[in-house]
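Participant: Sequence first, predicted coordinates after that:
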Amino acid sequence: MSRTTRLIAAAALTAGIAVAAVPATAAPSTVTSIGVAQHAPRIVQQWATAWTTLNPVAMSKLFDRNGVYTDHAFQASFTGPAGAKTWVELTADSINPAKVTVHDTIVQGDRIAVTWTFSGTFTENSPFTPPYSAAGKSFAVPATSIITLHHGKIRTVDDYYNLADLLRQLGLPAGAYTPPTA
């Protein structure tokens, strides 16, 4: 079983998605010019394209009125189409260009597990406060998202990636966890 397949299965199980069978070998995916696996469900292709083109209107159209977008690394949540639009606008202000490269997906009913790489370059408007600056610095981190649909629209997106990995790539403090002593 490949590392990607194991990662997706683990993320899916963590999110409560039953994975009945995961093939030990998967056919190689063809990735389009903007980094979207052609075999990915249409909604995933649209979601990745909205991120890669930093198109807040396109992202907002994917969400139902109660949809919630959560970025667990930055502990940020946005609700509804307007919230999804705001999240892309905030990201575009601080990361440009940005790119989502979808590697694999697992679909189980109205739930989709997606493994992808998030990459980009921070602008002078990065979210980090002085004396820390990420302006002009680039990163690429592996990510997993769990997308839940409701009547063909996104009800939830939960993005998971390691913020410490991103910070280290930017040369910003991201010290290793040291458990407290007794």
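Facilitator: Yep, it's here.
Participant: can we go C-alpha only for contacts and neighbour counts from here?
Facilitator: OK.
Participant: I figured V88 hits N55, correct?
Facilitator: Yes: with contact defined as C-alpha atoms under 8 Å, V88 reaches N55; the gap is 6.9 Å.
Participant: Looking only at neighbour counts, state which of these two leads.
Facilitator: V88 (22 against 16; other C-alpha atoms under 10 Å).
Participant: so where do the strands sit in the chain?
Facilitator: Listed in chain order, the strands found in the chain under DSSP state E are 63-71, 76-79, 95-108, 111-122, 138-150, 153-161.
Participant: So which residue is dead centre in the chain?
Facilitator: Among the residues of the chain, the one closest to the centroid is D159, at 4.6 Å (C-alpha atoms, centre = their mean).
Participant: Now do the contacts for it.
Facilitator: Going by C-alpha atoms under 8 Å, 6 or more residues apart in numbering, D159 touches T70, D71, H72, A73, A143, T144, S145, I146.
Participant: ok, second structure coming up, stack it against the first:
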Amino acid sequence: MTSRPPRAIAVLTAAAALCVTTATTAHAAQDAERRPPRIVIDWARAWNGTDPQALGALFTAGGTYTDEAVGITFHGRQEIAGWKARADSLIDNVHVTVRAAHRDGDRITVEAVYSGHLKGAPKPFAVPMTTLLDLDRNGCRITSDQDHYSLTTVLTQSGLPADWTPPAH
């Protein structure tokens, strides 16, 4: 067995530590790339929660929320919170499952599954959805949300006719 001088052991130990640190940093960077941005996590949590104000709070004061499938846009935090409250009153177990999120500057494209059970419908639904989130300069609040999914598919999966409309409140 050959003995190494203490200096060689110190150099090898430092090199091994650098390698572990570099690998750990690389893994952390890969995990960060796979993890959706914080605002997306908060957005999904707000949709999956029961407090409509939590969704509205994610937006700037003049933010907009457009549901392209229904063809309606809400302006400001209160209207957006009202939209979440209306969705909760019409759909049991509203749930958004984020599959991927891609950020390009102040825009995030979210690939998700939108699911729930329309009240009075024979079956639940789960449809693919793409959401475009535009953020303020700081990236802290949403200025615009555009949800894209197929209302026809929601109704078909739910076992409802294509001309079904929600009851008035």
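Facilitator: Here it is on my side, so go on. Since the model is a prediction, treat every value here as computed from it, not as a measurement.
Participant: Report the TM-score for the pair.
Facilitator: Overlay of the two chains. TM-score (TM-score structural alignment, normalised by the length of structure 2): 0.72; 130 aligned residues with a C-alpha RMSD of 1.9 Å.
Participant: before we move on, back to that, please name the nearest non-neighbouring residue to the residue nearest to the centre of structure 1.
Facilitator: Once flanking residues are discounted, D159 of structure 1 sits nearest to S145: 4.4 Å by C-alpha to C-alpha, 6 or more residues apart in numbering.
Participant: Ok, C140 of structure 2 next?
Facilitator: I39 is the one closest to C140 of structure 2 (C-alpha to C-alpha, 6+ apart), at 7.0 Å.
Participant: swap in D88 of structure 2?
Facilitator: V94 (6.7 Å).
Participant: Could you do P173 of structure 1 as well?
Facilitator: Closest to P173 of structure 1 by C-alpha to C-alpha, 6+ apart is L167, at 6.6 Å.
Participant: Around that neighbour, how many other residues sit close by?
Facilitator: A count of nearby residues for L167 of structure 1, using other C-alpha under 10 Å, gives 16.
Participant: Kindly report the same for N96 of structure 1.
Facilitator: 18.
Participant: So what does the residue nearest to P173 of structure 1 match up with in structure 2?
Facilitator: Under the alignment by TM-score structural alignment, L167 of structure 1 pairs with L155 in structure 2.
Participant: For the closest residue in space to T153 of structure 2 that isn't next to it in sequence, give me its contacts.
Facilitator: In this structure, T153 of structure 2 finds its nearest non-sequential neighbour in V127, 7.0 Å apart by C-alpha to C-alpha, 6+ apart. Taking C-alpha under 8 Å, 6+ apart as the criterion, V127 of structure 2 is in contact with V113, Y114, S115, Y149, S150, T153, V154.
Participant: how do those residues look in structure 1, which are kept?
Facilitator: On the basis of both residues aligned by TM-score structural alignment, their matches' C-alpha atoms under 8 Å, what survives of the contacts of V127 of structure 2 in structure 1 is V113, Y114, S115, Y149, S150, T153, V154.
Participant: Most neighbours out of the residues you listed, which is it?
Facilitator: V154 (23 neighbours).
Participant: doesn't A126 make contact with that residue?
Facilitator: Yes: with contact defined as C-alpha under 8 Å, V154 of structure 2 reaches A126; the gap is 7.2 Å.
Participant: and the aligned partner of the residue nearest to C140 of structure 2 in structure 1, how many residues sit next to it?
Facilitator: Aligned by TM-score structural alignment, I39 of structure 2 pairs with I43 of structure 1. A count of nearby residues for I43 of structure 1, using other C-alpha under 10 Å, gives 16.
Participant: what does Y65 of structure 2 give?
Facilitator: 24.
Participant: ok, now which ones touch whatever residue of structure 1 lines up with it?
Facilitator: The alignment partner of Y65 of structure 2 in structure 1, by TM-score structural alignment, is Y69. Counting by C-alpha under 8 Å, 6+ apart, Y69 of structure 1 touches S77, F78, T79, G83, A84, T156, V157, D158.
Participant: swap in K61 of structure 1?
Facilitator: K61 of structure 1 neighbours (C-alpha under 8 Å, 6+ apart): P81.
Participant: Sweet, I'm off.
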